[in-house]
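Student: Here's my sequence, what's the structure:
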Amino acid sequence: MDEQASSASVRRTRFSLIWLIPVVVVAVAAWLAWTTLSSRGPEITITFDTADGITAGQTQVKHKAVALGTVENVGLSKDLKTVVIRVRMNAQAAPFLTSNAQFWVVRPRLSGATVSGLDTLVSGAYIAVDPGAPGGTQQSEFVGKESPPGVRSDEPGRTYTLMTDEIGSISQGAPVFFRDVVVGEVLGYTMPPGGRGPIPIKVFVREPYDRYLRADTRFWNVSGIRASFNGGSLHIEVESLQAVLSGGVAFGLPEQRRSKDAPSAPDNAVFKLYASKDDADSAGYRDRIPMVTYFKNSVKGIDAGSPVTMFGLQIGSVTGVSLQLDKAKGTARVRVAMEIQPERVLPDDLDAPATIESTARALVNNGLRAETGTGNLITGSSEISLAFVPNDTPASISMEGDAIVLPSKAGGVSGIMESVSAVADKIAAMPLTQIGENLNNLLAHTDSTVNGPQMRQALASLTETLKSVQHLSQHADQGITPLMQRLPAIADQLQGAVTHANAALAAYGGDSDFHHSLQQTLDQLNETARSVRLLADFISRHPSALLLGRHKP
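Tutor: Below you'll find the predicted structure:
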């Protein structure tokens, strides 16, 4: 039976699919570990003044909305003055962590009229990074900025420096205008050493507008609202609402007639910032003629920058006003220095010194004088006016170095007061007391003469004479009345005689001497009769003519 017993068989162990699960898990874990380690970048520290809005494990570091790292820890520095933030960056950001990189916290921000970071109201604050220009040294410690930089490293354009004595309302982020178009922004400003001297302002102009800047380009301040009185009317200029709130600067090109094809302005070029566009335009005139005048009257309202006008047109500006005292003579006067800009309105051939001097001499000989005038009654500003004064005292020009000295004359209110003062001096010089005494003496002598015995006797004699004339007129009227009544009858008789004589003459006829003589006699009788009639008519109308004679018209 043992021999017949069958032998036992051994079954082979088969591979189970369930064993693949741990293999896959290990593989995935290894892959995740490799991926994490391969993408893991360096750890950096960033120092900020405050950690407002930053949360460890949540706040990310971004560039152009792409996450480059995450904040791992937020802590204070040893001196408790700053906040130290440890950030784990990914491998993609490693090449950009150089000395040119800039970090800042993006949160809702209002700067002037610009609002930024509104998206962080929903997503929360984050740390933005600008890699900066290529190059730089690798580093792991950075100092973060409290405000975004004005210029990004990937934004094409150029940076320039503006020098000014006063910045006004210009602030960081203020716009830069070119022909009312925003072409850049103000990056910031720094105070000069010791607080003295011009203040440098950094501005950035984007492409392609930076190509318009040349060596003769002029910048001016457009902050706020500007009001001026021109042509008797009020002019208000506003660049934009943003310029009103945060300030701003603008630049322009010089006029073509004054352009000399200046070269393009290089990066970091330095320009002067003028207070207004008028000042910038005035600075563009290259030709300047220095002139000086002296006043002995008030020059209130005249200071550096006041306009110099001729026939109401500005031809220059005042460069300085100073008071000069003569201790020896005990006199004082005001020296006003001016610069005439012939390119404004004068002929182009006024460039040679000899021509300028001869022209000024001819103008002064014809009465040209420098006067103070009122530029604006509301603002109280004044100006120097070059005007022709007729019948003025002859004067001539002189030279004070290379400056032409023009004669002056008080103008405006001062001129009126000077004229009134001259009239008052003439009145004061009159012997009014002596004239009054003479008038009193004349009136006294007149009164004594009128009330004297001779005048009373003359009046009595005149009264008697008038009575006699009246009596004579009455008797003459009584005697003349019959004669006047007979004059018409006499005239009628003479006319009848002439009529009969003419009839007899016509009957006689002939051309003898007797006929001619008789004709002449009749003509004379006719004239006599006419005269008698005229006499009768005149005496009827003017009977007093018999005593007083005929009145001559």
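
Student: make it CA atoms for all contacts and neighbour counts henceforth
Tutor: OK.

Student: pretty sure A265 is touching L213, no?
Tutor: Yes: using Cα atoms under 8 Å as the test, A265 is close enough to L213 to be in contact (5.5 Å).

Student: Run the chain-centre distance for the strand ranked longest in the chain.
Tutor: Longest strand in the chain, counting residues (DSSP state E): strand 313-326. Taking Cα atoms, centre = their mean, to the nearest Å, the mean C-alpha location of strand 313-326 is offset from the chain mean by 18 Å.

Student: Just name whatever secondary elements that strand is in contact with.
Tutor: Judged by 3 or more Cα pairs under 8 Å, 6 or more residues apart in numbering; DSSP states H and E, strand 313-326 is in contact with strand 307-310, strand 331-340.

Student: Packed most tightly, which of those would that be?
Tutor: With neighbours taken as mean count of other Cα atoms under 10 Å, those reach their highest mean count in strand 307-310, at a mean of 22.

Student: Mind giving me the packing neighbours of that strand?
Tutor: Short answer (3+ Cα pairs under 8 Å, 6+ apart): strand 307-310 packs on strand 313-326, strand 382-388.

Student: contacts for it?
Tutor: The contact list for strand 307-310 (Cα atoms under 8 Å, 6 or more residues apart in numbering) reads 314-318, 338, 340, 383-387.

Student: compare with the first, here's sequence two:
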Amino acid sequence: MTNTPATSSAPKLSAVWLIPLLALLIGAWLMYSNIAGKGPVITLMMENAEGITAGKTAVKTRNVQVGLVESVRLSDDLTHTLLSVQMQAGTERMLLEDTQFWIVKPRVDREGISGLSTVLSGAYIELLPGTDGRPPRAYSVNDSPPPQLTGDGLFLTLVSDVGSSVDTGDPVNYRNLRVGRVVDTQFDPAEKVFRHQLFIEEPYDVLVTQTSRFWEVSGMGFKLGAEGFEAQIGSLETLVGGGVSFAVPDPNMSLGPPAEDGDTFTLYPDEEAARRALYSQTLDYVLMIEGSVRGLRPGAPVEYRGVRVGTVETVAWGFGYEGPSSMQQDPVPVLIRLEPQRQAQRTEVPMSRWETEIAAMVDGGLRASLETGSLLTGALIVTLDFYTGVAPATLEQTYRSVPVFPTVDGSGISKIEDQISTLLTTLNNLPFNELANNLNQNLETMASVAQQLDTLVANPALHSLPQEAGNSLIALQEVLDSWRGDENGAAFRELQTTLQKLNQMIDRATPVLDTLNERPNALIFQDSAAPDPQPRAQHP
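Tutor: Down below sits the predicted model:
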């Protein structure tokens, strides 16, 4: 019998090992998913970490979370805080050199109330994706949103002097219609000016032209000048924080070509200053005022028969520049500026023609004078008009290389002051001492008369006079009563008989009186004889 070798079967893999293998694969997948789902880790710098909580504060863009603050620590020099932020996958393209971050939290400013949603959820960091450059080692986080530098509209730059109240977030209005915002305000210490960046939204950007002028709006303003009292009240938004307004202040001026993106304009303090800036072609003259110029202010109007044709530029222009003695000898120079564009209603004006015609008008009697513009404020204005009988004058005389415009005495406040001064001088010259002495003598005489009158009133005889007069009246009344009561007495009968005889005599004399009335000569001549009878024939 042969022996056959025994065959052994190969060991089989138990199904138990499938469980740990599956767990290993799942773990590897989860690890890969976790690593693949994470983006870069960036560092943010802040002045302080107010409202920031590690593991809770999110980084968002357009209200979508793209990162989470993992840790908060101080910098090595202890001057600021450093935030370590884990960004999500796919955010690398957002993190460039011009990427900006700012903190979003409840805020009340000129633009209104913002960030109310963070009252319950807490503050978060907003990200504005960049467009160019390589990512830096760390980003700075601002306290407020950056200025809007992109969008559909027009970006302009305004330049203003120190003292401007315009700030970031202020509205930009076109005749009380909000059309944009001030997106940035920077101060240039080298030139000592403010530079404001404006954004005008579409479709209002077409309203801005090269002739447009910008001025500050304070919300509420009051002006008391030569033209009277003027009040300006803007919108509620400008009442709170002010703003900027623009337009072509003079409707007679052409609009000009449209403004282009990035153009620079000047920001004027008020609308009148912006309107005057439109008139680039001007004629300067000097008025030599002999009297006082009190009440005349720069900016006062120059009018021709009530129509404004210019502006007072400087009062006491170069007055006394030659020394104190010149202030006593020379009149007060006033620089005025005629603005032909106000009347020409166009941008370009033939200045040579205006100069020639004004010189001819001066030769024909055109003169300047100071007149009262407002009795309430005492402000003066300069008026131009034609006068007859004035001395001949030309524009050949100059003062500091500027033609001198001839003047005449006006009827301004100075004239009223002179009249008041003359009246006071007349009052001072009155003989008040003599008038006072005469008044004292008259008062003494009146006192003496009053004393004599008191003595007369105190006389007892004067007191008995009314009683005696009353007794006399009573006696007279008794006599009259006795006459009326004694109807059957002798006196009454005698009086009645006399009256009857008088009546009879009057009745008898009445015909005689009538005859005398008709023929006054009746007492001398008798009545005319009767006419002779006419003879008549006897008939058989």
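
Student: With both chains overlaid, what TM-score comes out?
Tutor: Scored against TM-score structural alignment, normalised by the length of the second structure, the superposed chains reach a TM-score of 0.69; 436 aligned residues with a Cα RMSD of 4.1 Å.

Student: export the helices and strands packed on strand 313-326 of the first structure to CSV and tack on distance to L245 of the first structure?
Tutor: Formatted as CSV, these follow (distance: least, Cα to Cα, whole Å):
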stretch, distance to L245 of the first structure
strand 307-310, 30
strand 331-340, 36
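
Student: Ok, which of these comes nearest F15 of the first structure?
Tutor: strand 307-310 (105.3 Å; Cα to Cα).

Student: what's the average distance of that closest one to the second structure?
Tutor: On superposition with the second structure, the mean distance recorded for strand 307-310 of the first structure (mean Cα distance after the TM-score superposition for the first structure) is 2.9 Å.

Student: What is the neighbour count of the aligned partner of A231 of the second structure in the first structure?
Tutor: Correspondence of A231 of the second structure to the first structure, assessed by TM-score structural alignment: I236. A count of nearby residues for I236 of the first structure, using other Cα atoms under 10 Å, gives 10.

Student: element containing I236 of the first structure?
Tutor: According to DSSP states H and E, I236 of the first structure maps onto strand 233-238.

Student: cool, and A29 of the first structure?
Tutor: Element membership of A29 of the first structure, judged by DSSP H and E, is helix 20-39.

Student: Superposed on the second structure, what's the mean shift for that helix?
Tutor: Mean deviation for helix 20-39 of the first structure: 3.1 Å (mean Cα distance after the TM-score superposition for the first structure).

Student: C-terminal to that helix, what's the next element?
Tutor: The element immediately downstream of helix 20-39 of the first structure (helix or strand, assigned by DSSP H and E) is strand 40-48.

Student: so stretch 79-99 of the second structure corresponds to what in the first structure?
Tutor: Matched against the first structure by TM-score structural alignment, stretch 79-99 of the second structure falls on residues 81-101.

Student: What of stretch 29-41 of the second structure?
Tutor: The aligned range for stretch 29-41 of the second structure is 31-43, by TM-score structural alignment.

Student: can you pull the buried residues of that stretch?
Tutor: Going by neighbour count (16 or more other Cα atoms under 10 Å), the buried part of stretch 31-43 of the first structure is 40-41, 43.

Student: now that stretch, how far from the chain's geometric center?
Tutor: The answer for stretch 31-43 of the first structure is 69 Å, by Cα atoms, centre = their mean.

Student: and what of stretch 307-319 of the first structure?
Tutor: With Cα atoms, centre = their mean, you get 11 Å for stretch 307-319 of the first structure.

Student: Kindly report the same for stretch 228-245 of the second structure.
Tutor: With Cα atoms, centre = their mean as the basis, the mean position of stretch 228-245 of the second structure lies at 10 Å from the chain mean.

Student: Quick check: which of the helices and strands packed on strand 313-326 of the first structure is nearest to L368 of the first structure?
Tutor: Among these, if distance is taken as Cα to Cα, the winner is strand 307-310, at 10.0 Å.

Student: if I look at the residue lying closest to M94 of the second structure once chain neighbours are set aside, how far off is R62 of the second structure?
Tutor: Residue nearest to M94 of the second structure in three dimensions, not counting chain neighbours: P129, with 4.6 Å by Cα to Cα, 6 or more residues apart in numbering. From P129 of the second structure across to R62 of the second structure, the span is 10 Å (Cα to Cα, to the nearest Å).

Student: higher neighbour count, the two?
Tutor: Legend: neighbour count by other Cα under 10 Å for P129 of the second structure and R62, higher for P129 (18 against 9).

Student: Report the mean deviation for whatever helix or strand L370 of the second structure lives in after fitting onto the first structure.
Tutor: Using DSSP H and E, L370 of the second structure maps to strand 366-374. On superposition with the first structure, the mean distance recorded for strand 366-374 of the second structure (mean Cα distance after the TM-score superposition for the first structure) is 3.3 Å.

Student: Pull the residues that contact that strand.
Tutor: Counting by Cα under 8 Å, 6+ apart, 225-228, 287, 378-387, 405-413 sit against strand 366-374 of the second structure.

Student: Give me the buried subset of these.
Tutor: Neighbour counting with 16+ other Cα under 10 Å marks 225-226, 287, 378-384, 405-408, 412-413 as buried within these.

Student: of all the residues you listed, which comes closest to D143 of the second structure?
Tutor: Of all those, D143 of the second structure sits closest to G225, with 44.0 Å by Cα to Cα.

Student: quick one: contacts for the closest one?
Tutor: Counting by Cα under 8 Å, 6+ apart, G225 of the second structure touches 374, 377, 379.

Student: What of A277 of the second structure?
Tutor: R213.

Student: quick revisit: mind checking how far the match of A231 of the second structure is from G224 of the first structure?
Tutor: Using Cα to Cα, one obtains 11 Å as the distance from I236 of the first structure to G224 of the first structure.

Student: just G496 of the first structure next, same as before
Tutor: G496 of the first structure sits 115 Å away from G224 of the first structure, going by Cα to Cα.

Student: The two: which has the busier surroundings?
Tutor: A count of neighbours by other Cα under 10 Å puts G224 above the other of G496 of the first structure and G224, at 21 against 14.

Student: Fine, thanks again, bye for now.
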